[in-house]
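[1] sequence first, predicted coordinates after that:
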Amino acid sequence: MKIGTDGVLLGAWASVDNNPFSVLDIGSGTGVLSLMIAQRSFAENIEAVEIDDDAYEQCSENFESSPWADRLFCYHASLLEFVEEVEDKFDLIICNPPFYSEDYKTTDKSRDLARFNDAMPFEHLIYAVVNLLSENGVFSVVIPHKEESNFVGLAHNAGLFPHKILHVKGNPDSDIKRSLIEFRFKEEKTETTELIIETARHQYTKDYINLTKDFYLKM
């Protein structure tokens, strides 16, 4: 399974300034976000939840093969099952959710599950975060820019407020493609910044290199 730019960006950008003890990666896929947070922080308990069979197996293998195996654990469950069963609170929750809301489906069930919004509606995600985030915790997510106002509105209604927003553009002339948003329970002024990935094909900007260079073998 490929590693996408969205996951790498979120894993590098998500704040660990509050020195999280416990971290939750919702819809972990192959576990890239969890592994990045393990590399960046001293969090002692990093849990991931993944519903897809193949992704769960890959995630568990990746965790076991990593230098941080003793701090990482993947649950094979749906998000709502996880919320019902787990009583712990998490200092950092991260999520690169499925967000293709088109009506069509492909013949590849695993791909559909990873890509389509009905696998994890935004309402379910926010419900889970409100129930699982510690009082001073941080929730970081990456979504399509076109969904930003809708997602922020849903979060606001549930008592979560945006602290930082990063708007991501593929190149200087393209539209904003992604929004990376950090939420907390406390309402404060939102800091909004912009990141451009490339100036030309495979010509990465200094900002992108500085953000992600610790995670690529060649950058």
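    Received, thanks.

[2] for the rest of this, base every contact and every neighbour count on C-alpha atoms.
    Noted.

[3] burial of residue 123, as a residue count?
    13 (other CA atoms under 10 Å).

[4] repeat that for residue 148.
    17.

[5] so which strand or helix has it?
    Assigned by DSSP states H and E, residue 148 falls within helix 148-157.

[6] try this one next to it:
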Amino acid sequence: MKPFKFKQFTVLQDRCAMKIGTDGVLLGAWTPISDTTNSILDIGTGTGVIALMAAQRSGAEIIDALEIDTEAYEQAVDNFEASPWGDRLFCYHASFQEFFEEIEDPYDLLISNPPFYAEDYKTSDEQRDMARFQDALPFEHLFIGASRLLSNQGKLAMIIPFKEEERSIEIAEQLQLYPQKITRVKGNTTSEIKRSLLLFGFNQIECEIDELVIENSRHVYTKEYMDLTKDFYIKM
């Protein structure tokens, strides 16, 4: 499995069940990060790509990541140490539930590309299944943890299947977390909406909603997608 080279860092992924994919890169590039964002937590970091993107995009002093799978955790640590931002990146080997029950310092930003193939059958690869299935991190846990870990003005950013958007908003609202920005993602102009990028916060404000199309035609990317990812992808 070849390393994935970005413009400013390289990600080894041979030990991770979930390889680098469009979802993670989209989320890492799309998540709003402000000058006041000093602490970031990437939940279920896998290769560490989202935390690395956050380090490239921000001056946040604390960029923590969390990974329950041992192989992926060790690989994320290696990827962090090899990057230009090794002094700001730290990975915890724990489940999110263990983590949010023990940690007391709040974060300004939580980012998660959660496992979400709830309806799919399981394969014989247990490691890959854990990375892909909700059993390991159901939405409820994500929002409960976020409601405890976020600072007052803190935000939670995530990417989920579009069909789960409504349900996740309902769960979040029970914990006083409200959608502030939603971007719905389509593969091309004629395809159905496949993913939702969601930003939640404690303030109930008017939610900004837009749409992102990835390709005009096969391997011909839209300007919007190229603008979003050009700081990362070498060929953009």
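    Arrived safely, thanks for sending. This is a predicted model, so every value here is computed, not measured.

[7] TM-score of the superposed pair?
    Comparison of the two superposed chains (TM-score structural alignment, normalised by the length of structure 1) gives a TM-score of 0.98, and 219 aligned residues with a CA RMSD of 0.8 Å.

[8] what packs against the helix or strand following the helix holding residue 148 of structure 1?
    Toward the C-terminus, helix 148-157 of structure 1 is succeeded by strand 161-169 as the next helix or strand (DSSP H and E). Counting contacts by 3 or more CA pairs under 8 Å, 6 or more residues apart in numbering; DSSP states H and E, strand 161-169 of structure 1 packs against helix 148-157, strand 176-184, strand 191-196.

[9] structure 2: matching residues for strand 161-169 of structure 1?
    Under TM-score structural alignment, the match for strand 161-169 of structure 1 in structure 2 covers residues 178-186.

[10] counterpart of residue 103 of structure 2 in structure 1?
    Counting by TM-score structural alignment, the partner of residue 103 of structure 2 is residue 86.

[11] for residue 202 of structure 2, same thing?
    Using TM-score structural alignment, residue 202 of structure 2 pairs with residue 185 in structure 1.

[12] can you pull the contacts of its match?
    Residue 185 of structure 1 makes contacts with 135, 136, 137, 159, 160, 161, as judged by CA atoms under 8 Å, 6 or more residues apart in numbering.

[13] before we move on, what about residue 165 of structure 1?
    Residue 165 of structure 1 neighbours (CA under 8 Å, 6+ apart): 179, 180, 181, 182, 190, 191, 192, 193.

[14] now, which of those residues sits nearest residue 94 of structure 1?
    residue 182 (9.2 Å; CA to CA).

[15] can you redo the contacts of residue 185 of structure 1 as CSV with distance to residue 61 of structure 1 and neighbour count?
    Compiled in CSV, these are given as follows (distance: CA to CA, whole Å; neighbours: other CA atoms under 10 Å):
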residue, distance to residue 61 of structure 1, neighbour count
135, 32, 13
136, 32, 13
137, 28, 22
159, 36, 15
160, 34, 22
161, 35, 23
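
[16] can you list those residues in TSV and add distance to residue 21 of structure 1?
    Formatted as TSV, the contacts of residue 185 of structure 1 follow (distance: CA to CA, whole Å):
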residue	distance to residue 21 of structure 1
135	13
136	12
137	10
159	23
160	21
161	22
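
[17] spatially nearest residue to residue 122 of structure 2, not counting backbone neighbours?
    residue 129 (6.3 Å; CA to CA, 6 or more residues apart in numbering).

[18] do I have it right that that neighbour meets residue 123?
    Yes. Counting by CA atoms under 8 Å, residue 129 of structure 2 does reach residue 123; the two are 6.6 Å apart.

[19] who's more crowded, these two?
    Between residue 129 of structure 2 and residue 123, counted using other CA under 10 Å, the more crowded position is residue 129 (20 against 9).

[20] counterpart of the more buried one over in structure 1?
    When structure 1 is aligned by TM-score structural alignment, the residue opposite residue 129 of structure 2 is residue 112.

[21] three-state assignment of its match?
    Secondary structure state of residue 112 of structure 1, per DSSP: H, G, I helix; E, B strand; the rest coil, is helix.

[22] that one contacts residue 105, correct?
    Yes. If you go by CA under 8 Å, residue 112 of structure 1 and residue 105 touch, sitting 6.4 Å apart.
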